[in-house]
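A.B. asks: Sharing a sequence plus its predicted fold:
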Amino acid sequence: MTGPDLPERVRAALGDRRTREVKMFGGISFMVDERMVAAARGDGDLLLRIDPARREDLLARPGAHEALMGEGRSMGPGWLAVDEAALTGAGLTEWLGHALDFREPGLKPPASRRRPGVSAPGGAPSPARAPTPPQPVRRLRTEPCRWAWVT
């Protein structure tokens, strides 16, 4: 198994869920129902969004280590990285299961981040605020210039 193979394996493991892929975290991140679940990094590691309450238990498993941003900066208790070697066989499905469990299936997808008054995907204005009326057009001066450069 190689690093570039990991995104295809994650796609297959997520199956028919509503997913979206975004390039970030040094690889391809997988969003399920608009929530970040995992990222297949270019180095072959899998970055997971996990329940912070289960962090210590999951860190004790083989192949799991603290997720870092750059040199030595922790990404926080809700993030975990898994070595490529621990993702063989059913390992990938098991680790993705921990990330999918954290999504809290009863919650609705997050609200749109659109600004109030901006059209929604269906074309209707956002209900938060009515669209602002058009502003008057500023006209440029059209009269001739009264001075000229003298050389």
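C.D. replies: Ah, there it is. As the structure is a prediction and not an experimental result, all values here were calculated from the model.
A.B. asks: When you work out contacts or count neighbours from here on, use the C-alpha atoms and nothing else.
C.D. replies: Fine.
A.B. asks: what's the neighbour count on Ala12?
C.D. replies: Close neighbours of Ala12, defined as other C-alpha atoms under 10 Å, add up to 11.
A.B. asks: SS state for it?
C.D. replies: Look at Ala12: counting by DSSP: H, G, I helix; E, B strand; the rest coil, its state is helix.
A.B. asks: ranges for the helices of the chain?
C.D. replies: 6-14, 55-59, 91-102 (DSSP state H).
A.B. asks: Turn those helices into JSON lines, columns for distance to Arg73.
C.D. replies: Formatted as JSON lines, the helices of the chain follow (distance: least, C-alpha to C-alpha, whole Å):
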{"stretch": "helix 6-14", "distance to Arg73": "25"}
{"stretch": "helix 55-59", "distance to Arg73": "17"}
{"stretch": "helix 91-102", "distance to Arg73": "21"}
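A.B. asks: Check it against this one:
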Amino acid sequence: MGAAIDPQVLAARVRNALPAKFASEKRMFGGITFMVNGNMLCCVSKRGLMACVGAAAEPEALARPFASPCFGSGRRMAGFVTVAPPGVADADGLNYWLALARTYVEATPRNASGQKRWRRKSAATEPSRAAA
């Protein structure tokens, strides 16, 4: 595992690199997630940067130094890469990843804030299997 990074410092660098009106922020994935038009751009945490680059750009992204596939709950997250702290240590590295993520996210349709893409049925709303 790579060296840890102060997520507040990295988040400040991301804020400075993006136009003020460009992104909103949410606490997600154990870090600070930057959203554009309701879609995730990137997330900063002590592990580095998780960037949403899209499935088409993922092979190019994974060929870069310090980049690796992103896993969530033990499953690979298609279209996302994790960049270890050395990969975003300087402005050029951070700007590369933000530009790659922006290219994908800006071409993605707006996701209404709070919109659910799927809903898990609760036990209270599912019909009883015993009754069948």
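C.D. replies: Right, received. Where do you want to start? What you see is a predicted model; the values in this text were computed from it and never measured.
A.B. asks: Would you pull the TM-score for this pair?
C.D. replies: Once superposed, the chains reach a TM-score of 0.73 (TM-score structural alignment, normalised by the length of the second structure), with 110 aligned residues with a C-alpha RMSD of 2.1 Å.
A.B. asks: Glu21 of the first structure: which of the helices of the first structure is closest?
C.D. replies: Nearest to Glu21 of the first structure, of all the helices of the first structure, is helix 6-14, at 9.4 Å by C-alpha to C-alpha.
A.B. asks: and that closest one with helix 91-102, angle?
C.D. replies: 60 degrees (axes from the mean of the first three to the mean of the last three C-alpha atoms, to 10 degrees).
A.B. asks: residue range for helix 6-14 of the first structure in the second structure?
C.D. replies: The aligned range for helix 6-14 of the first structure in the second structure is 10-18, by TM-score structural alignment.
A.B. asks: for that stretch, the distance to its chain's centre please.
C.D. replies: Computed by C-alpha atoms, centre = their mean, to the nearest Å, the chain-centroid distance of stretch 10-18 of the second structure equals 14 Å.
A.B. asks: Which positions in it come out as buried?
C.D. replies: 10-11, 13-15 (16 or more other C-alpha atoms under 10 Å).
A.B. asks: which two from the residues you listed end up farthest apart in space?
C.D. replies: Farthest-apart pair in the buried residues of stretch 10-18 of the second structure is Leu10 and Arg15; separation 8.7 Å (C-alpha to C-alpha).
A.B. asks: Please name the nearest non-neighbouring residue to Asp43 of the first structure.
C.D. replies: Distance criterion C-alpha to C-alpha, 6 or more residues apart in numbering; nearest residue to Asp43 of the first structure, sequence neighbours excluded, is Gly3 at 5.7 Å.
A.B. asks: Give me the distance between the one you found and Asp45 of the first structure.
C.D. replies: Using C-alpha to C-alpha, to the nearest Å, we find Gly3 of the first structure at a distance of 8 Å from Asp45 of the first structure.
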